[in-house]
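Enquirer: Here is my input; please provide its structure:
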Amino acid sequence: MKRYKWAGIFLLTLSATGCSSVITRAGEYDKYYVYPGVRSSADQLSNHGSTSSSSSVNPLLIIDLPFSFVLDTVLLPADAIIYSINAPE
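Expert: Here you go, the predicted structure:
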């Protein structure tokens, strides 16, 4: 029973993190093939780092970055398959 409890906690944690990874895969997924969540977060940080309206979003992106990295690493085999199917010839 204890094993199922920890597996459930792990799955809930995994599903609650990696917001950039989930959003990128749900939206413009053709733009990024490998590590789309990390690349999206990095692009948002570099593009909006100097604006005053992003001051509340930047800390969230920085917090989300390691979680997106983990989720993108877990989904790397799926990304490789998608890339091999949709690769330009």
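Enquirer: from here on, contacts and neighbour counts on C-alpha atoms
Expert: Will do.
Enquirer: any idea which helix or strand comes after the helix or strand harbouring residue 43?
Expert: Using DSSP states H and E, residue 43 sits within helix 36-48. Downstream of helix 36-48, the next assigned helix or strand under DSSP H and E is helix 58-74.
Enquirer: still on that earlier bit, residues of the helix holding residue 43 that come out buried?
Expert: By neighbour count on 16 or more other Cα atoms under 10 Å, the buried set for helix 36-48 is 36-41, 45.
Enquirer: With stretch 20-29 instead?
Expert: For stretch 20-29, the neighbour count (16+ other Cα under 10 Å) marks 20-22, 24-25, 29 as buried.
Enquirer: If we only consider the residues you listed, which is nearest to residue 78?
Expert: Closest approach to residue 78 among the buried residues of stretch 20-29 (Cα to Cα): residue 25, at 11.4 Å.
Enquirer: Now show me the structure for the sequence below, then we'll compare the two:
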Amino acid sequence: MGDTAWRSHVGLLSSTEPVDSWRELCWRFFVYEGHSHTGEPVEVVFAVYLSGRHPAVRVAMVGFDGQPVEETSLLESMPVSAGR
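Expert: Below is the predicted model of the structure:
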């Protein structure tokens, strides 16, 4: 996983073992339980692009209600659906 993305978020994780992972198109997603910068419980989601020597890594923090908790760097990802 991208060192910069991991290092900047590892302190927010409750564990370094993901609670979920899956693949959609050219992205691999890893979900970790954690907390936001303000202390509220969140899921920290890493999205790793599965192409290239140095793949892009994006990170998002999502509340247990499924809503984004903080603005993060998933803006460059493409919308995907497991049903396609």
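Enquirer: Next, the TM-score between them, please.
Expert: Here the TM-score for the pair of chains, by TM-score structural alignment, normalised by the length of structure 2, is 0.23; 45 aligned residues with a Cα RMSD of 4.9 Å.
Enquirer: now the helix holding residue 43 of structure 1 and helix 58-74, what's the angle there?
Expert: Counting by axes from the mean of the first three to the mean of the last three Cα atoms, to 10 degrees, helix 36-48 of structure 1 lies at 150 degrees to helix 58-74.
Enquirer: Report the central residue of structure 1.
Expert: residue 21 (2.1 Å; Cα atoms, centre = their mean).
Enquirer: was I right about that one contacting residue 73?
Expert: No: assessed by Cα atoms under 8 Å, residue 21 of structure 1 is found out of contact with residue 73, at 10.3 Å.
Enquirer: Name the nearest residue to the residue nearest to the centre of structure 1, sequence neighbours excluded.
Expert: Leaving aside its sequence neighbours, residue 21 of structure 1 sits nearest to residue 37 (Cα to Cα, 6 or more residues apart in numbering; 3.7 Å).
Enquirer: now residue 5 of structure 2, what's its secondary structure?
Expert: Secondary structure for residue 5 of structure 2, judged by DSSP: H, G, I helix; E, B strand; the rest coil, is helix.
Enquirer: Which strand or helix spans residue 45 of structure 2?
Expert: Taking DSSP H and E as the definition, residue 45 of structure 2 sits inside strand 41-49.
Enquirer: now for that strand, which elements pack on it?
Expert: Under the contact definition 3 or more Cα pairs under 8 Å, 6 or more residues apart in numbering; DSSP states H and E, strand 41-49 of structure 2 sits against strand 27-35, strand 57-62.
Enquirer: any idea which element the residue nearest to the centre of structure 1 lies in?
Expert: Taking DSSP H and E as the criterion, residue 21 of structure 1 maps to helix 19-26.
Enquirer: Now tell me what touches that helix from outside.
Expert: Around helix 19-26 of structure 1, the neighbours that count as contacts under Cα atoms under 8 Å, 6 or more residues apart in numbering are 35-38, 40-41, 64-65, 68, 71-72.
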